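[1] My questions are about this predicted structure, shown below with the sequence.
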Amino acid sequence: MNKLAIIILHKNLNNLLFKCLKSIQDKTKFINYHIYIADTGSDQDKLTELQHFLKENFKKQKNATLISFNYYDFGKNVNEIIKNYLQDEKIIVFCNNDIEFITNCLDEMIETYKKHPNTGTVGAKLYYGDGSIQHKGIFIEKRNNELAITHNNLRERDNFKVEDDLFVKGNTAALMLMDTQTFKEINWFPSNYIDSLHDVEMALRCYLLNKKTILCGKALAFHYESQTRKSNGRLLTQDYQTLKKFVFDNETQLKEIL
């Protein structure tokens, strides 16, 4: 399998990031990966602590790179990393710094990707810290002149059940895999969103290219979302209006999925 790039944006919350990185190391059997950590303005003491952690924990594999940005813009940061820093990686995994693997997510997501031809994105089943479901695919539906957007099975409990692959309308980029070719075909990461919903537009772009959006039911992880989102999980009006414009501009082609 081709080398895999894991992209993580980060600022200050080292306790969460270190837990995320350790879970990647501990749970992953697919060893041919490289982690790109984009620090978007950590305080100096936090940055020094992060540099020390990477030196101590990744010195043997040499498979982690720290990249400094003087601004935070999820789409632009990700696009710049892929354009300027990726080497020969053919698969990309977007991963939040507040993710902690429960199962061997990368191995399972890779297997799902390999099983399904013409895959757009592969997502994982995510849980809040209390064990309730945070993400099992994104639900989006056009209702008159508005959009209904949520996560499937939100806040339900399933005791961390391992499931078969599910075809869904969208996956959250909190933990999402796609190949670099598809990423470029959908015209990179949308950079006109402030905090959320760019991943929903990505899923719809994949649909327009007849690409499948799949949730890997064997990839389970915690997502401590409320600790890192600047909007505390609430949709920003501007982001909603941006997605709404995309949907209505492509209403005819998206009719079946919405």
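    That came through fine. Just so it is clear, the model here is predicted, and its values are computed rather than measured.
[2] switch to C-alpha atoms for all contacts and neighbour counts from now on
    Fine.
[3] Stretch 166-174: end-to-end distance?
    Using C-alpha to C-alpha, to the nearest Å, the end-to-end distance of stretch 166-174 comes to 18 Å.
[4] any residues touching it, and which ones?
    94-96, 99, 121-124, 135-140, 199-200, 203-204, 212-217, 223, 257 (C-alpha atoms under 8 Å, 6 or more residues apart in numbering).
[5] repeat that for 6 Å
    Under the criterion C-alpha atoms under 6 Å, 6 or more residues apart in numbering, residues Phe94, Cys95, Asn96, Gly123, Gly137, Ile138, Asp199, Val200, Ala203, Thr213, Ile214, Leu215 lie in contact with stretch 166-174.
[6] what about the third one, distance to Phe18?
    Read that as Asn96. In terms of C-alpha to C-alpha, Asn96 sits 12 Å off from Phe18.
[7] ok, the two, which is more surrounded?
    Each of Asn96 and Phe18 has its neighbours counted (other C-alpha atoms under 10 Å); Asn96 has more, 23 against 18.
[8] Stretch 209-225: how far from the chain's middle?
    How far stretch 209-225 lies from its chain's middle: 9 Å, per C-alpha atoms, centre = their mean, to the nearest Å.
[9] Comparison target below:
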Amino acid sequence: MKSLIRKVKKVLNAINLQNMKSVLRYIKNNGFKGLGTTIINKIRFGKVVLDEYATWIANNEPNTSELENEKKYESCQNLKFDIICPNDEKLIKSIENQTYKKYNVYKFEKERILNSKSDYLIFLGNNIELAQFALYEIVKSIEYRDSILIYSDNDKLIDEKRTEPHFKPGFARDTILSQNYIGQFIAVKTDFIKIHQDILNNLNKNIIYDILLQISEKTRKIEHIQKILYHETIENRKIDVEDEKQIIAKHLKRMNLEYDNIKDGRFEGQYKINYKIKGNPLVSLVVPNMDHIQDLSKLLKSLEKSTYSNYEVIIVENNSKNKETFEYYEKISKQDNRIKVCKFDINYFNYSAIVNYGVECSNGEYIVMLNNDIEFITEDWIEQLLMYAQRPDVGICGAKLYFPDRSIQHAGVTLGTRGLAGHRCREVQEKDFKKDDYINIVQDLSAVTAACFMVRKQLYIDMLGFDEKLAVAFNDVDFCMKIRTAKYLIVYNPFVEAYHYESKSRGEDTENTEKQKRFAKEYELFVKRWSKVIAKGDPYYNKNYRLDTDLPKINYNKISY
């Protein structure tokens, strides 16, 4: 009984003047019953008092007074909009309720669009409502920067309750071809459409997806407003998969990207493009190794299942002590002439120096960085990496890696996590994957792990390889950052799956004083080199997510936009 009283007091103390605004907004969205249930859950199970999203809304969206001030705002550019949308009663009402009033509304008519006197055209889809401040936010964005296309985040509004916020990444070419995450609301510069009138010809049913892909072929000026500017008003939107595949196919043809097929992804509305492999290039797998022949044997055994045969394995031997290791090297070299052992003579561990030497020993046109504690699940993994690495706009292609229990070890890297960088969705179980986690789609990211990634050898050389001052930590992220700075894409391909037993060969970075000192030195160098880039935020990770965790959890505090 005393324990229960203490918990009740703790909950009551949490509801003070400081967060009363959040409480009132929560009651508005969820009712007194919802608040009561939440308080009971806190008392019984120790869970949060307030719904995180309701708290985010209270902290980051304009209140009544702020909305009134928006109505008085005069655009310095006197911006005008034409809104092209279906004749939906709730949508029209949400447009009429906008705080910014300089707009016209009509259905899609090509001639009217081409004769428009507006500054921007806003295309809206079915079954949505606009946030009251949507046009105001578009105006502020345009006044801040000259964008050709603008899109925003959204949530769902079901039975007057707001749920399921979709905090989206910045524009990413491979991501948008894997899933139409941009959705049902875009603003496009009118003059751009007038110059490129062909964009409006022979549009598919999903005109927004069709238009935005065509615009993305002609400009990089695509702006993402990281605020909820519209609400989906339908629980489960029916996606015309064949229509979206046709739109993707037209885009690939215009971009002269040859492909074999467009397959369905894990969830409805997700797609996998299988690009054509050009030729039969030699691929060099660079594998550092020090003893641990059991791990190495498991890796080599999994390679036997590979459907691509034109590869070589460069085992970079460094500081092995066991006689059995060298006997094993001799045995596997005789069994498969594609396996080559190169001895690297240093008396300390420097991963960057080791892999750089491995690349020097290689003969392939493409390099795969590969840890010795990897075990492949996917049989066509080389083809899956190669089809992206062969594209001239791609610098690196990485893989999805699992812990032995099939939870995520690596699904790409987010910049800024815990101040530096972290693996996305680390330790999420396979059964818990959700569509908006993006774990299961090919996407462009800021970095991927060198435990398994492919890069063109010439590009690796041009970038001067891995920085040997970063002996162990941050070297792969540093290399990816150099690649991105050179304007190449980093692609994460979840259709390459493997187990990663992670750092068994050398131990953890903090297990002794010497390693701690080395880690601190490398940390300082990495921060000095990339702190300004990290401070700007990861372009592929929404700022409404927290950075103190590897999971996409809502940052319900006040966000600085």
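    Arrived safely. Given the structure is predicted, the values throughout are model-derived calculations rather than measurements.
[10] on that earlier part again, out of the contacts of stretch 166-174 of the first structure, grab the one that's most surrounded.
    Busiest of the contacts of stretch 166-174 of the first structure [other C-alpha under 10 Å] is Gly123, holding 34 neighbours.
[11] And the helices in the stretch 51-200 of the first structure, which stretches?
    Assigned by DSSP state H, counting those that start in this stretch, the stretch 51-200 of the first structure shows helices spanning 74-84, 105-115, 180-185, 198-208.
[12] ok, now the stretch 201-350 of the second structure?
    Going by DSSP H, counting those that start in this stretch, the stretch 201-350 of the second structure shows helices at 207-216, 241-254, 293-303, 323-335.
[13] and Leu177 of the second structure, which of the ones you listed is closest to it?
    helix 241-254 (6.5 Å; C-alpha to C-alpha).
[14] Kindly reformat the helices of the stretch 201-350 of the second structure as TSV containing distance to Asp432 of the second structure.
    What follows is the helices of the stretch 201-350 of the second structure, written out as TSV (distance: least, C-alpha to C-alpha, whole Å):
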stretch	distance to Asp432 of the second structure
helix 207-216	28
helix 241-254	24
helix 293-303	27
helix 323-335	40
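[15] From Leu215 of the first structure, how far off is the one residue sitting closest to the centre of the first structure?
    The residue lying closest to the centre of the first structure (C-alpha atoms, centre = their mean) is Ala173, at 2.4 Å. For Ala173 of the first structure, the distance to Leu215 of the first structure equals 12 Å [C-alpha to C-alpha].
[16] now swap in Gly120 of the first structure and tell me
    Gly120 of the first structure is 11 Å from Leu215 of the first structure, by C-alpha to C-alpha.
[17] which residue lines up with Ala373 of the second structure in the first structure?
    For the record, residue 373 of the second structure is Asp, not Ala. Alignment note (TM-score structural alignment): Asp373 of the second structure maps to Asp98 of the first structure.
[18] For that match, grab the count of nearby residues.
    Using other C-alpha under 10 Å, Asp98 of the first structure has 27 neighbouring residues.
[19] mind listing what it touches?
    Taking C-alpha under 6 Å, 6+ apart, one finds Leu16, His223, Tyr224 in contact with Asp98 of the first structure.
[20] Counterpart of the last one over in the second structure?
    So the one you mean is Tyr224 of the first structure. Per TM-score structural alignment, the equivalent position to Tyr224 of the first structure in the second structure is Tyr501.
[21] the helices in the stretch 51-200 of the second structure, which residues?
    52-60, 64-71, 89-96, 110-114, 134-144, 173-178, 190-195.
[22] Of these, which stretch is the most buried?
    A comparison of the helices of the stretch 51-200 of the second structure by mean neighbour count, using mean count of other C-alpha atoms under 10 Å, puts helix 173-178 on top with a mean of 22.
[23] Just tell me the aligned range of that one in the first structure.
    Following TM-score structural alignment, the aligned partner range for helix 173-178 of the second structure in the first structure is empty.
[24] that older thread, same list (the helices of the stretch 51-200 of the second structure) but as CSV, adding distance to Lys42 of the second structure.
    Listed next are those as CSV, based on distance: least, C-alpha to C-alpha, whole Å:
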stretch, distance to Lys42 of the second structure
helix 52-60, 13
helix 64-71, 30
helix 89-96, 36
helix 110-114, 54
helix 134-144, 35
helix 173-178, 38
helix 190-195, 51
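[25] Looking at those, which is nearest to Pro281 of the second structure?
    Using C-alpha to C-alpha, those put helix 173-178 closest to Pro281 of the second structure, at 23.4 Å.
[26] what's the closest one in contact with?
    So helix 173-178 of the second structure is contacted by Gln270, Tyr271, Ile441, Gln443, Asp444 (C-alpha under 6 Å, 6+ apart).
[27] who's in contact with stretch 82-92 of the first structure?
    By C-alpha under 6 Å, 6+ apart, stretch 82-92 of the first structure touches Asn2, Lys3, Leu4, Ala5, Ile6, Leu177, Met178, Asp179, Thr180.
[28] possible to save these as TSV with neighbour count?
    Output for the contacts of stretch 82-92 of the first structure, formatted as TSV (neighbours: other C-alpha atoms under 10 Å):
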residue	neighbour count
Asn2	11
Lys3	15
Leu4	25
Ala5	26
Ile6	23
Leu177	28
Met178	22
Asp179	20
Thr180	17
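[29] Tell me the one of those nearest Tyr33 of the first structure?
    Leu4 (4.5 Å).
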